[in-house]
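Colleague: Would you be able to build a 3D model of this:
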Amino acid sequence: MKLIIAAIKPFKLEEVREALTATGVRGMMITEIKGFGAQSGHTEIYRGAEYAVNFVPKVKLEVVVENDVAESAVAAILKSARSDRIGDGKVFVLDVEQAVRVRTGEVNANAI
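Modeller: From the prediction side, this is the model:
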């Protein structure tokens, strides 16, 4: 199994969710986060005063999938999250040793 972690722009969340659902992904976890990378934040003007925004709002998606679905899930995220502008995000893929469904005790592929 693989854990796919993606940090994307918030307005792309619904598009990414639809793309993942189309590839057979049945569940995901979403967290609102802030961070910076190549963007390094930006400046904004509020009530006439300029200030630096060092952390940019993002959404973190976490999805656990079987190995054979991982490549298509990553491709779906990349295609649907891309806006061709700086700050589109990052995707990380990690191995998962074990998954357990709390309610039933099912493990691994049956748990996801």
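Colleague: Every contact and neighbour count from this point should use C-alpha atoms.
Modeller: OK.
Colleague: Okay, helices next: where are they in the chain?
Modeller: 13-22, 67-81 (DSSP state H).
Colleague: Please generate a structure for the following sequence too, so the two can be compared:
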Amino acid sequence: MKLIIAYIQPHKLEEVKKALAEANVAKMSVTNSLGCGAQAGYHESYRGVEFDVNLLKKIRLEIAVNEEYAKKTIETIVNSAKTGNIGDGKIFVLPLEECIRIRTGETGHDAIG
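Modeller: Sure, this is the predicted structure:
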């Protein structure tokens, strides 16, 4: 089992969700996030006050998958979130030690679905 954490551009969320649904990956958590990386933010002026905006809006996806879906899930996110510009995001893949479905008590492979 793997836990896939992806940070993507907010405007790509619907496209990524649609692509994942077509790849039969429908279970995910989505969170608004702020962060910075190589993009490093930008400089802005508001009513004569200058300031740096270095925490940019991102979307964090968390998707728990069985081993056989990991590669397909990662490829789907990359292909649907990619614009080719700096700031497209990152994907982290972590081993998932255990998963428990609260409603039924199922564990492991069966609990992810």
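Colleague: Of all the strand elements in the second structure, which one is longest?
Modeller: In the second structure, assigned by DSSP state E, the strand with the most residues is strand 56-65.
Colleague: coming back round to it: format the helices of the first structure as JSON lines; extra columns: mean neighbour count and distance to residue 91 of the first structure.
Modeller: JSON lines is the format used below for those (neighbours: other Cα atoms under 10 Å; distance: least, Cα to Cα, whole Å):
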{"stretch": "helix 13-22", "mean neighbour count": "17", "distance to residue 91 of the first structure": "12"}
{"stretch": "helix 67-81", "mean neighbour count": "17", "distance to residue 91 of the first structure": "8"}
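Colleague: Identify whichever of the ones you listed lies nearest to residue 104 of the first structure.
Modeller: helix 67-81 (22.6 Å; Cα to Cα).
Colleague: what's the mean deviation for that closest one versus the second structure?
Modeller: Here helix 67-81 of the first structure, set against the second structure after superposition, deviates by a mean of 0.5 Å using mean Cα distance after the TM-score superposition for the first structure.
Colleague: what's that helix packed up against?
Modeller: strand 2-8, helix 13-22, strand 89-95 (3 or more Cα pairs under 8 Å, 6 or more residues apart in numbering; DSSP states H and E).
Colleague: tell me how far the second one is from the chain's mean position?
Modeller: Put plainly, it is helix 13-22 of the first structure. What separates the centre of helix 13-22 of the first structure from the centre of its chain is 11 Å, taken as Cα atoms, centre = their mean, to the nearest Å.
Colleague: That one vs strand 56-65, what angle?
Modeller: 10 degrees (axes from the mean of the first three to the mean of the last three Cα atoms, to 10 degrees).
Colleague: after superposition, how close is helix 13-22 of the first structure to the second structure?
Modeller: Compared with the second structure after fitting, helix 13-22 of the first structure has a mean deviation of 0.9 Å; criterion: mean Cα distance after the TM-score superposition for the first structure.
Colleague: Adding distance to residue 2 of the first structure as columns, could you present the helices of the first structure in a markdown table?
Modeller: A markdown table is the format used below for the helices of the first structure (distance: least, Cα to Cα, whole Å):
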| stretch | distance to residue 2 of the first structure |
| --- | --- |
| helix 13-22 | 14 |
| helix 67-81 | 6 |
